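K.L.:
Next comes the sequence, and after it the predicted model I'd like to discuss.
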Amino acid sequence: MSLFRRIFLLNAAGLTVATALLLGPVTVSTPILPGEVLVVVAGLAVLLVVNALVLRIGLAPLQRLGRAMATADLLHPGARAPVTGPAEVAGLITTYNTMLDRLETERATSSARALSAQEGERRRISQELHDEVGQTLTAVLLQLKRVADQVPGELREEVRQAQEATRGSLDEIRRIARRLRPGVLEELGLHSALRSLAAEFTTHGLSVRQHLDGDLPPLTEETELVVYRVAQEGLTNTARHAGADRAELRLRRVVGADGVELLVRDNGKGPGRLREGAGISGMRERALLIGAALSVGAGPGAGTDVRLCISTKSGASETGVSTTGASETGVPPQFRAATAFEGDR
């Protein structure tokens, strides 16, 4: 029965009873007697209780829909409002869920285009840094070397300092270019790229241990790039914000879940309750592109865990929206029984 009919019939029943009392032999004395007051109050109370129950039952699906709309987040896809209630309410909830499906698909498509353009821009900037700025600094370094052999002795120290500053700038330019475009990923593969990444952050006062399984299932180029970027962003956040001196970079095959799992863990101050910034949002966007799930939470004891769960099954969506759904922590159901790394317990 529709919500309209429920409310209409309830109101009609109340009005019918009131009309019957007016036309019937029942009368109210003047002044009103206590027994008559009790009957009137009891009837009114029954009518109000029944009306409240009908409205609560009929409007409960709308309240659930309101909560679902308030908590909807396209970076955490898959959550849908349950389709219940009268026909009108059920139709409204179905329309809302269909709208979410369309929005998630459109967002995944637009994110894929934006990130693809971003990677292209990274490659262009990296190439220009290497070819233009890098070569210019190399030429300056060579000129300073020739000048150093000709200047008087009292000026050689200043020229040497200029050489060191130029050499340091050249190394920094090369480092930035490598981060913008991971050439080692394209040339030597994911394992070598992750080892190089761990070594790079180890030189910045952070000890990074790496555990990389060698028997990973075949991964597409896009998936390898997402794994590398998530690891890069996770270690960057650790170095900048965590206040940690130790970190772990782990990549392994999850046999039971038929997938791959990346873990970046540190011993820092933990994620706390801070609002997610652009870095974590960017990682979630990348995870959605390959149908993966990203979770960021407290590690065992202290610190932060960044965990990327990737399913290698053919059922993953091409637009990057996972077809399996995810839990509140961002770990897909098929990974829950197989996500315990060594030392997690």
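P.N.:
Perfect, thanks for sending it. Residues are numbered from 1 along each chain as shown.
K.L.:
From now on I want contacts and neighbour counts done on CA atoms only, so please keep to that.
P.N.:
Noted.
K.L.:
In this protein, which helix is the longest?
P.N.:
What stands out as the longest helix in the chain, according to DSSP state H, is helix 87-128.
K.L.:
Which SSE is immediately downstream of that helix?
P.N.:
The helix or strand immediately downstream of helix 87-128 is helix 134-148, counting by DSSP states H and E.
K.L.:
so who does A177 touch?
P.N.:
125-127, 129-130 (C-alpha atoms under 8 Å, 6 or more residues apart in numbering).
K.L.:
one more time with 10 Å
P.N.:
Neighbour list for A177: 122-130, 134, 171, 183 [criterion: C-alpha atoms under 10 Å, 6 or more residues apart in numbering].
K.L.:
And for G205?
P.N.:
Counting by C-alpha under 10 Å, 6+ apart, G205 touches 239, 244-246.
K.L.:
With L22 instead?
P.N.:
Neighbouring residues of L22 by C-alpha under 10 Å, 6+ apart: 16, 28.
K.L.:
Could you give the number of residues near E36?
P.N.:
14 (other C-alpha atoms under 10 Å).
K.L.:
Identify the residue nearest it in space, chain neighbours excluded?
P.N.:
Nearest residue to E36 in three dimensions, chain neighbours excluded: V28, at 6.7 Å (C-alpha to C-alpha, 6 or more residues apart in numbering).
K.L.:
Locate the one you found within the secondary structure: which element?
P.N.:
Assigned by DSSP H and E, V28 belongs to no helix or strand.
K.L.:
Presented hereafter is structure B, for comparison with structure A:
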Amino acid sequence: MSLFWRIFLLNAVVLAAATALLLWAPVTVSVPIVLTEAVVLTGGMVAMLLANAVLLRIGLAPLDRLTRLMTRIDLLRPGQRLPVTGRGEIADVVRTFNEMLDRLEAERGDSNARALSAQESERRRIARELHDEVGQSLTAVLLELKRLGDRVPEELGADLRDAQETTRASLDEVRRLARRLRPGVLDDLGLVAALTALTTEFRTHTGLDVRRRFDPDLPPLPNEAELVLYRVVQESLTNVARHADATGAEVALRRTPAGVALRIRDDGRGLGRSKEGSGIRGMRERALFVSADFTISTMDGGGTEVSLHVPALDRSS
């Protein structure tokens, strides 16, 4: 039944009921109208309007649910759908909206995959250039300064040693940036070794007490999933160090029946009323890239918890 006929019949039912009551009820209208007749007619009109409003509310309820869903829909939180009940135009609208969400989520997933792949390729290129070009140039400068230190007068030796220390510090910073852009240890030694190095680096450079809890029997994961886990830990610890006012954090990896569960907790001030920034939305996009479940919330005792559940590698396929 179309929406037009649905509304028309609802109003027709109300009007027919009101007409039947007027025909068979012992009510008459005098000229001029008396007070009791006016009260009866007014009460009947109010009852008719209320009945019409209730019936229309029931009939148009699916459109209200669709409107509420449309105002809060977020493609980074997939799976939000409305149940399709009955037939007619409203059911067709709900079904079409659900199908549109399916297409948008699929297209968003494809575009995210291409963007993240291009981003990692660019990170790899920049890291390689930092390591090979800038790193080697600074190493050559450091060696030249050392060679000059053996030939210059003693009164210039202190200045040359200061220049050597500055160059050595710059070389260490370039190497650290290259490791953050593309963790070579992840490709060479695996996820656990890469996260161990990452947390150790954060403890050294930020003073944050980062604790690790890694299960020894983690299942094999796709390369993309390991990279997503690494990036989520990296972004989470960066947020903790910059915004959480925390003194400690915990990074845990545990085996689950479906794959691997990552959990990062801190003892900071929590999310509060702040909106999700680009860092958190970037983590959500990475989670969608590997079909992982991502959640972030403020814990009851304070602090923030980030959780990521990644499916394991299907060896049967």
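P.N.:
Everything's here; your move. Worth saying up front: this structure is predicted, and the values here are computed from it rather than measured.
K.L.:
Run the angle between the longest helix of the first structure and helix 134-148 for me.
P.N.:
30 degrees (axes from the mean of the first three to the mean of the last three C-alpha atoms, to 10 degrees).
K.L.:
quick revisit: kindly reformat the contacts of G205 of the first structure as JSON lines containing secondary structure, distance to T98 of the first structure and neighbour count.
P.N.:
Listed next are the contacts of G205 of the first structure as JSON lines, based on DSSP: H, G, I helix; E, B strand; the rest coil; distance: C-alpha to C-alpha, whole Å; neighbours: other C-alpha atoms under 10 Å:
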{"residue": "A239", "secondary structure": "helix", "distance to T98 of the first structure": "42", "neighbour count": "21"}
{"residue": "A244", "secondary structure": "coil", "distance to T98 of the first structure": "44", "neighbour count": "20"}
{"residue": "D245", "secondary structure": "coil", "distance to T98 of the first structure": "47", "neighbour count": "16"}
{"residue": "R246", "secondary structure": "strand", "distance to T98 of the first structure": "45", "neighbour count": "18"}
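K.L.:
Switch these over to a markdown table, and while doing so, append distance to V159 of the first structure to every line.
P.N.:
A markdown table is the format used below for these (distance: C-alpha to C-alpha, whole Å):
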| residue | distance to V159 of the first structure |
| --- | --- |
| A239 | 34 |
| A244 | 39 |
| D245 | 37 |
| R246 | 39 |
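K.L.:
which one of these is nearest E276 of the first structure?
P.N.:
A239 (16.7 Å; C-alpha to C-alpha).
K.L.:
Contact partners for the aligned partner of that closest one in the second structure?
P.N.:
Structural alignment (TM-score structural alignment) places A239 of the first structure against A241 in the second structure. By C-alpha under 10 Å, 6+ apart, A241 of the second structure lies in contact with 202, 206-208, 235, 247-249, 266, 268.
K.L.:
elements contacting the longest helix of the first structure?
P.N.:
helix 3-23, helix 34-71, helix 134-148, helix 153-180, helix 278-289 (3 or more C-alpha pairs under 10 Å, 6 or more residues apart in numbering; DSSP states H and E).
K.L.:
so it versus helix 278-289, what angle?
P.N.:
Put simply, helix 87-128 of the first structure runs at 110 degrees to helix 278-289, going by the same axes, to 10 degrees.
K.L.:
average gap between helix 87-128 of the first structure and the second structure?
P.N.:
For helix 87-128 of the first structure, the mean deviation from the second structure after alignment is 0.5 Å (mean C-alpha distance after the TM-score superposition for the first structure).
K.L.:
ok, back up a step: so of the helices and strands packed on helix 87-128 of the first structure, which one's packed in deepest?
P.N.:
Of these, the one with the most neighbours on average (mean count of other C-alpha atoms under 10 Å) is helix 278-289, at a mean of 20.
K.L.:
Quick one: list the elements packing against that one.
P.N.:
helix 87-128, helix 221-237, strand 293-298, strand 304-311.
K.L.:
how close does the closest residue to V147 of the first structure other than its chain neighbours sit to K145 of the first structure?
P.N.:
Distance criterion C-alpha to C-alpha, 6+ apart; nearest residue to V147 of the first structure, sequence neighbours excluded, is V159 at 7.8 Å. Distance of V159 of the first structure to K145 of the first structure, given as C-alpha to C-alpha, to the nearest Å: 8 Å.
K.L.:
got it, and G85 of the first structure?
P.N.:
As judged by C-alpha to C-alpha, G85 of the first structure and K145 of the first structure stand 82 Å apart.
K.L.:
got it, and G301 of the first structure?
P.N.:
53 Å.
K.L.:
now do V54 of the first structure
P.N.:
Using C-alpha to C-alpha, one gets 89 Å for the distance from V54 of the first structure to K145 of the first structure.
K.L.:
mind listing what the residue nearest to E36 of the first structure touches?
P.N.:
So, once contact is read as C-alpha under 10 Å, 6+ apart, V28 of the first structure ends up touching 22, 36-37, 40.
K.L.:
L10 of the first structure now?
P.N.:
The contact partners of L10 of the first structure, by C-alpha under 10 Å, 6+ apart, come to 16, 47, 50-51, 54.
K.L.:
And T67 of the second structure, by the same measure?
P.N.:
Counting by C-alpha under 10 Å, 6+ apart, T67 of the second structure makes contact with A61.
K.L.:
does P25 of the first structure sit in a helix, a strand or a coil?
P.N.:
Recorded secondary structure, P25 of the first structure: coil (DSSP: H, G, I helix; E, B strand; the rest coil).
K.L.:
Look up how far T19 of the first structure lies from it.
P.N.:
12 Å.
K.L.:
What of T71 of the first structure?
P.N.:
Distance of T71 of the first structure to T19 of the first structure, computed by C-alpha to C-alpha: 47 Å.
K.L.:
Then N97 of the first structure?
P.N.:
45 Å.
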